[in-house]
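Student: can't give you the sequence, but here's the structure:
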């Protein structure tokens, strides 16, 4: 009896190894095929159990570009809407049809929750806050955030924080850049600007992530936030959800890094709304463009969009800053 159990366990272990080897072989082939092939003209092949995940994972670093090309090349036959097979039969819908977008995001919003897969993948990072909640929890937090954002005191505080960050840090930094005739990563600088303002407004402290001079500092909080964002995004790249869950249970690899990075989990988070982002954007544009000209450092620069939880350009945005002078 004991021998039979050992034999069964050994057989299951061998089958698991063979299955993982098969996945690795197919994944390697998918990557090579995607590097050498033309833009997608039809839906990717769907395999048993793993669906179309081989192609999706192989194109993860350029997923937006790949999906856009797929939609462009299949619009005539699929009316701007495709369904991709995820592992274990989970469907993923992608669409550019305006009627579908309106149906999902507006007219029938309440019947399209984020769902278990999304909430599961972001639970370590976002907890049960407004960005990761459904139903009544989401509605309750939405009401709180709407009330908080509409208070005059908060709006005034945000305006003051943006003004101080702009004149005490961002503008002096850009002025120094023109003097030194150096290249800076504008994406990194603006992320630091936004991070300082969000922390001051939402958490009540200034991380000093943007400095008025070089080199720019590294703060534990900002580094942890960036790492948590990337590692949480990687969960959605797993062919099977149980892979990252097993790594979390064993506290190894990317899941161990994520556990270490998430050091600011403190209950539900309140979204301050898009108006705060617009306020920052208007302040930066008005303050910077009045005094400086922003010029791409590379001729013919074409940004590549990277789809993390916080979207960004791959490799940053290198620019040169020039004084406007007497214009």
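Tutor: Good, I have the coordinates. Bear in mind the structure is a predicted one, so any value in this text is a computation, not a measurement.
Student: from here on, just use CA atoms for contacts and neighbour counts.
Tutor: Will do.
Student: hmm, residue 26 is touching residue 53, no?
Tutor: No. Using CA atoms under 8 Å, residue 26 is not in contact with residue 53, being 10.4 Å away.
Student: these two: which has the busier surroundings?
Tutor: Remark: of residue 26 and residue 53, residue 53 carries more neighbours, 25 against 14, as counted by other CA atoms under 10 Å.
Student: second structure for comparison follows:
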């Protein structure tokens, strides 16, 4: 059986989501201390609230103009904007698409996630990776 680490490592390295057992316990312990601080909670709450307001504004504008929007993609962009701001301190602004680098990163991130997800059903991915095919 393939482990999550093998499948996810090209996208997220050996971070907490891609390791097992002792390494996971160690990383969880370190992360839980950092993420449980009041400053981090307050900052992340503020970021999520700010992006929720941006999201609501975009939806309201679309409704007012009777414009169709792709809501799932918008929710994903809101989540990505929030997480990147919290953990990296970078404003991607992918919801509005005003940051060219943010849009590029978002598209690359989506593609990497889709390719990684495909590895769960494609049993030949390791061979193709080794041969640099695809």
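Tutor: Alright, I've got the coordinates. Note that the coordinates shown come from a computational prediction; the quantities given were computed from them, not determined experimentally.
Student: just the terminal-to-terminal distance for stretch 117-134 of structure 2.
Tutor: By CA to CA, to the nearest Å, the extent of stretch 117-134 of structure 2 from end to end equals 15 Å.
Student: can you give me the buried ones in it?
Tutor: Residues 119, 125 are the ones in stretch 117-134 of structure 2 that count as buried (16 or more other CA atoms under 10 Å).
Student: same check on stretch 15-30 of structure 2?
Tutor: By 16+ other CA under 10 Å, the buried positions in stretch 15-30 of structure 2 come out as 16, 18-19, 24.
Student: ok, those vs residue 121 of structure 2, which is closest?
Tutor: Of all the buried residues of stretch 15-30 of structure 2, residue 18 has the smallest distance to residue 121 of structure 2: 17.7 Å, by CA to CA.
Student: the closest one -> structure 1?
Tutor: Alignment note: residue 18 of structure 2 maps to residue 132 in structure 1; criterion TM-score structural alignment.
Student: that match and residue 259 of structure 1: what is the separation?
Tutor: Distance of residue 132 of structure 1 to residue 259 of structure 1, computed by CA to CA: 18 Å.
Student: again, but for residue 5 of structure 1
Tutor: According to CA to CA, residue 5 of structure 1 stands 36 Å off from residue 259 of structure 1.
Student: what's the answer for residue 235 of structure 1, then?
Tutor: From residue 235 of structure 1 to residue 259 of structure 1 the distance is 13 Å (CA to CA).
Student: same question, residue 75 of structure 1
Tutor: 42 Å.
Student: corresponding residue for residue 181 of structure 1 in structure 2?
Tutor: Counting by TM-score structural alignment, the partner of residue 181 of structure 1 is residue 66.
Student: where do the helices sit along structure 2?
Tutor: Using DSSP state H, the helices of structure 2 run over 4-12, 21-35, 38-64, 71-88, 100-118, 125-130.
Student: distance to residue 94 of structure 2 for these - can I get that in a markdown table?
Tutor: Shown next, in a markdown table, are these (distance: least, CA to CA, whole Å):
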| stretch | distance to residue 94 of structure 2 |
| --- | --- |
| helix 4-12 | 20 |
| helix 21-35 | 24 |
| helix 38-64 | 11 |
| helix 71-88 | 6 |
| helix 100-118 | 5 |
| helix 125-130 | 30 |
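Student: which ones are touching residue 133 of structure 2?
Tutor: The contact partners of residue 133 of structure 2, taken as CA atoms under 8 Å, 6 or more residues apart in numbering, number zero.
Student: my bad, should have said residue 85 of structure 2
Tutor: 47, 91-92.
Student: narrow the residues you listed to those that are buried.
Tutor: Counted by 16+ other CA under 10 Å, the contacts of residue 85 of structure 2 give 47, 92 as buried.
Student: what sits against the residue nearest the centre of structure 2?
Tutor: Per CA atoms, centre = their mean, the C-alpha nearest to the average position across structure 2 is that of residue 80, at 4.9 Å. Residues in contact with residue 80 of structure 2 (CA under 8 Å, 6+ apart) are residue 106.
Student: which residue in structure 1 lines up with it?
Tutor: Residue 80 of structure 2 maps onto residue 195 in structure 1, by TM-score structural alignment.
Student: how close does its match get to residue 177 of structure 1?
Tutor: For residue 195 of structure 1, the distance to residue 177 of structure 1 (CA to CA) stands at 21 Å.
Student: what's the answer for residue 122 of structure 1, then?
Tutor: Counting by CA to CA - residue 122 of structure 1 and residue 177 of structure 1 are separated by 38 Å.
Student: of those two, who's got more company?
Tutor: Using other CA under 10 Å as the criterion, residue 122 of structure 1 and residue 177 rank with residue 122 on top: 22 against 19.
Student: which residue in structure 2 aligns with that one?
Tutor: Alignment note (TM-score structural alignment): residue 122 of structure 1 maps to residue 8 of structure 2.
Student: do I have it right that that match meets residue 118?
Tutor: No. The pair residue 8 of structure 2 / residue 118 is not scored as a contact, 10.9 Å apart, by CA under 8 Å.
Student: that older thread, okay, and the common contacts of residue 235 and residue 259 of structure 1?
Tutor: With CA under 8 Å, 6+ apart, residue 235 of structure 1 and residue 259 have no common neighbours.
Student: longest helix of structure 1?
Tutor: Under DSSP H, structure 1 gives helix 2-36 as its longest helix.
Student: and the next helix or strand past it?
Tutor: As assigned by DSSP states H and E, the chain's next helix or strand after helix 2-36 of structure 1 is helix 53-58.
Student: that following helix aligns to what range in structure 2?
Tutor: Across structure 2, nothing matches helix 53-58 of structure 1 (TM-score structural alignment).
Student: flag every buried residue along that helix.
Tutor: So, applying 16+ other CA under 10 Å, buried residues of helix 53-58 of structure 1: 53-58.
Student: before we move on, what about stretch 44-52 of structure 2?
Tutor: Of all the residues in stretch 44-52 of structure 2, those buried under the rule 16+ other CA under 10 Å are 44, 47-48, 51-52.
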